[in-house]
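In: build the 3D model from these lines:
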Amino acid sequence: MQSSSTAASEPALAQPAPVRRLMSLDALRGFDMFWIAGGEELFHVLAKTTGWAWAIFMADQFTHVEWNGFRPYDCIFPLFLFMAGVSTPFAVGGRLERGVSKGELARKMITRGLILVVLGIIYNNGLFTKPISDMRFPSVLARIGLAGMCAQLIYLYFPNPKVQYAWFAGLLLGYWAAMKLIPVPGCGAGILTLDCSLAGYIDRSVLPGRLYLKVHDPEGLFSTIPAIATALLGIFSGQLLRSDGRSAHRDQKTLWLVLGGISCLVLGYSWGLVFPINKNLWTSSFALVAGGWSILMLALFYWIIDVKKISGWAFFFTVIGMNSILIYIAGEFIDFEYAAKFFFEGILSFFSEPIRATGAVVALLAVKWAFLYFLYKKKVFLRV
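Out: Sure thing, here's the model as predicted:
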């Protein structure tokens, strides 16, 4: 991990780092991280303080489905992993063209993937102050690190697109077959419940420490297999966008992204009839549905920002996207809420409860954004 005082000439490999030739990617990453950083609280606060029907509806959409099903908020994490894949052809492809060896690139991919695993452990548990039995080892960062790393290695060592597609299909079909056919002791085969799924059983058997849901972890080890396919979808999209940079072909690329996203949605929702769409298990149908929506969001941002060159509005999100990993981790070490109260509590005290509550969320987001803007102006970006 390093902090650079100058803009990096190349994006990092193990996380969705900025890609200069694709402005829409930074904006989309920032849009995604905006909700992770607390943007969804706007709807929850409005729903709680006003009772407005539309606010209640939106607040519900910004919660995770308890088990089977899909809501927009379930796409937040897969979208981030998908974008790690999109950046790969730009980062790795450019280095390969400059003669960097595959061995050197592979070492960097593995190192950065493992660094994200360690950062995830620290994010969950602090600086190793807990006994191992109380520590949670799976994490969002670990999944990004491991799944992204594996997808990048596939891209590196299997450059033939047909072979990459075979990997993609094999990962999803193989995970489906394993989850449906391999019996779990005391439960049997194909029972996709919290207590009886194969993914949960394997995680309970091999992972040290505690699991997030006691008997299951949504970022567990076995369910990383289909998450690799999520990152591969991003790589496929990145390869399309990196090919033939002539502006005349950009509308065509947008169309291909839209068709690809719709195809994934049709396949995913159809597959969900026999293999339920489930984020906790990261089922193959979930990978396709979340991937389909991710591709469509990339297509929208790409068409607006890179094709139509309407980019001024995206600066707010770009500032967030340039330091996405940093703002995700920083909340564990920086008291942004204290700063927000210090600057805004006095002003908000003059207003009614709904305005105060909503204003507190806006103030917190403003403080976080100001922190990122300061780093942006100083050209300080966290690279992993």
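
In: CA atoms for contacts and neighbours, from now on please.
Out: Fine.

In: and the gap between residue 222 and residue 178?
Out: To residue 178, residue 222 is 10 Å away according to C-alpha to C-alpha, to the nearest Å.

In: these two: who's more crowded?
Out: Between residue 222 and residue 178, counted using other C-alpha atoms under 10 Å, the more crowded position is residue 222 (20 against 14).

In: where's residue 7, which helix or strand?
Out: When elements are assigned from DSSP states H and E, residue 7 belongs to no helix and no strand.

In: need the contact list for it.
Out: By C-alpha atoms under 8 Å, 6 or more residues apart in numbering, residue 7 lies in contact with 379-381.

In: among those, name the buried ones.
Out: By neighbour count, with 16 or more other C-alpha atoms under 10 Å, these hold 379-381 as buried.

In: quick one: which of those sit in strands?
Out: Among the buried ones among the contacts of residue 7, DSSP state E puts residue 381 in strands.

In: which one of the buried ones among the contacts of residue 7 is nearest to residue 40?
Out: residue 381 (24.9 Å; C-alpha to C-alpha).

In: want to put them side by side, so please do this one too:
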Amino acid sequence: MTEITTDPSVLKKRLLSLDVFRGITIAAMVLVNDPGDWGHIYAPLEHSKWNGCTPTDLIFPFFLFMVGVSIVYAMESKLQTVSHSKLILRALRRMGLILLIQYTIQLLFHPVLSHLRLPGVLPRIALVYFICTVLYVKTSQKTRDWLFVIALVGYYIIMNFIPVPGVGYANLEPETNMGAWLDRLIFTPDHLWSQSHTWDPEGLLGTIPAMATGLFGIRLSTWLKRKDRDDSTKVSWMFTYGAISVAAALIWDLFFPINKALWTSSFVLYAGGLATIGLSLSYWLIDVQGYKRFTWFFVVFGANAITAYVMADFVPHYLSMIHGDAKGNPFYHAFFLNFLSPINASLASALFIVLAVWVVMWVLYRFKIFIKV
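Out: From the prediction side, this is the model:
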């Protein structure tokens, strides 16, 4: 069930750099999801066409990385006081609630059950959160490290060497890879990504490496919480881990391309390495050195991350109705396009939506309301 707390001690227990890093990720997610015009977008704010990686491609794995980090900070102290079965049951309920939110939003905006998209961003977050929670509660860090390796190597073997039924050979093309075949078999084409109905960028098989992204966050969080290392040592090794991971990803990219839509193993290492570097930098500047003056804007997003993501669906929808058009961003045509070039007007419209969502989140933050889904 949804838990709403106004206890100020909740925020004090949080790692500030974690909320800031997660807040930056959520703000970026809203920015790239709500341009004024999809035909006029700066290249870094678009997903890569297939292989390769843009800054936009990093947003989702950064969030899943932070899910892993958050699991440790939320549950470490509870492992000794709360039964494991109760912790897993709570995680199962949370997964179910996130799925319910996703499908309810879809049906509110597109009330056609026969074409309900079953995979998606929130379903992947829900599955990764639940799987990683179970693994954190029930396994040791050594076991999780082995599972991380097995997931990445196993996914590489499945995608590159097992023939795809109906195709006859393994491949990494959008509509004919093993993941696309499995999604059509289990979900049926009518319940996949609306633009193609032949494959889905958040498909079922891709949950395996996405889980590894969450385990990456758990590994970094357990290191960050160690009491036998000083902060300088922690940050130095985090930078080292991140750099090694990125280097390994670039090597693996030569024969298993970095690809966000397929969530390839090289993509896991690449995004995880960059997330590690980003989090270590945030931790050093904010929590160690105390540079906190400009953090409040992103903390507002990070303290209610899932709520902000959900509001990013509702706020543009209801703002657009002011202009009498429930489709798209009306401010692009009605205001920004009168003063700016099409591409800058599109960006300005997206920034306006970010600010509008932030205002809603600020109200919750101002009254110390933290919604735990």
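
In: where does the TM-score land?
Out: Remark: TM-score between the superposed chains equals 0.87 [TM-score structural alignment, normalised by the length of structure 2]; 359 aligned residues with a C-alpha RMSD of 2.9 Å.

In: okay if I get the buried ones among the contacts of residue 7 of structure 1 as CSV plus distance to residue 107 of structure 1?
Out: Formatted as CSV, these follow (distance: C-alpha to C-alpha, whole Å):
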residue, distance to residue 107 of structure 1
379, 27
380, 25
381, 22
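
In: about what we covered before: quick check, nearest of the contacts of residue 7 of structure 1 to residue 211 of structure 1?
Out: Nearest member of the contacts of residue 7 of structure 1 to residue 211 of structure 1, counting by C-alpha to C-alpha, is residue 381, at 32.1 Å.

In: surely the closest one and residue 374 touch.
Out: No - the pair residue 381 of structure 1 / residue 374 is not scored as a contact, 10.7 Å apart, by C-alpha atoms under 8 Å.

In: list the buried residues in stretch 362-372 of structure 1.
Out: 362-365, 367-369, 372.

In: same check, this time on stretch 134-141 of structure 2
Out: Neighbour counts over stretch 134-141 of structure 2 (16+ other C-alpha under 10 Å) mark 134-137 as buried.

In: give the aligned range of the helix or strand where residue 273 of structure 2 lies in structure 1.
Out: Using DSSP H and E, residue 273 of structure 2 sits in helix 265-282. Aligning helix 265-282 of structure 2 against structure 1 (TM-score structural alignment) gives residues 284-301.

In: residue 272 of structure 2 versus the counterpart of residue 237 of structure 1 in structure 2, what's the distance?
Out: Under the alignment by TM-score structural alignment, residue 237 of structure 1 pairs with residue 220 in structure 2. Shown here: residue 220 of structure 2 relative to residue 272 of structure 2, a distance of 10 Å by C-alpha to C-alpha.

In: who's more crowded, the two?
Out: residue 272 (30 against 23).

In: ok, the more buried one - contacts?
Out: Residues counted as contacts of residue 272 of structure 2 (C-alpha under 8 Å, 6+ apart) are 61-62, 65, 213, 216-217, 242, 245-246.

In: now do 10 Å
Out: By C-alpha atoms under 10 Å, 6 or more residues apart in numbering, the contact set of residue 272 of structure 2 is 58, 61-62, 64-65, 212-217, 220, 241-243, 245-246, 249, 266, 278.

In: all set, thanks.
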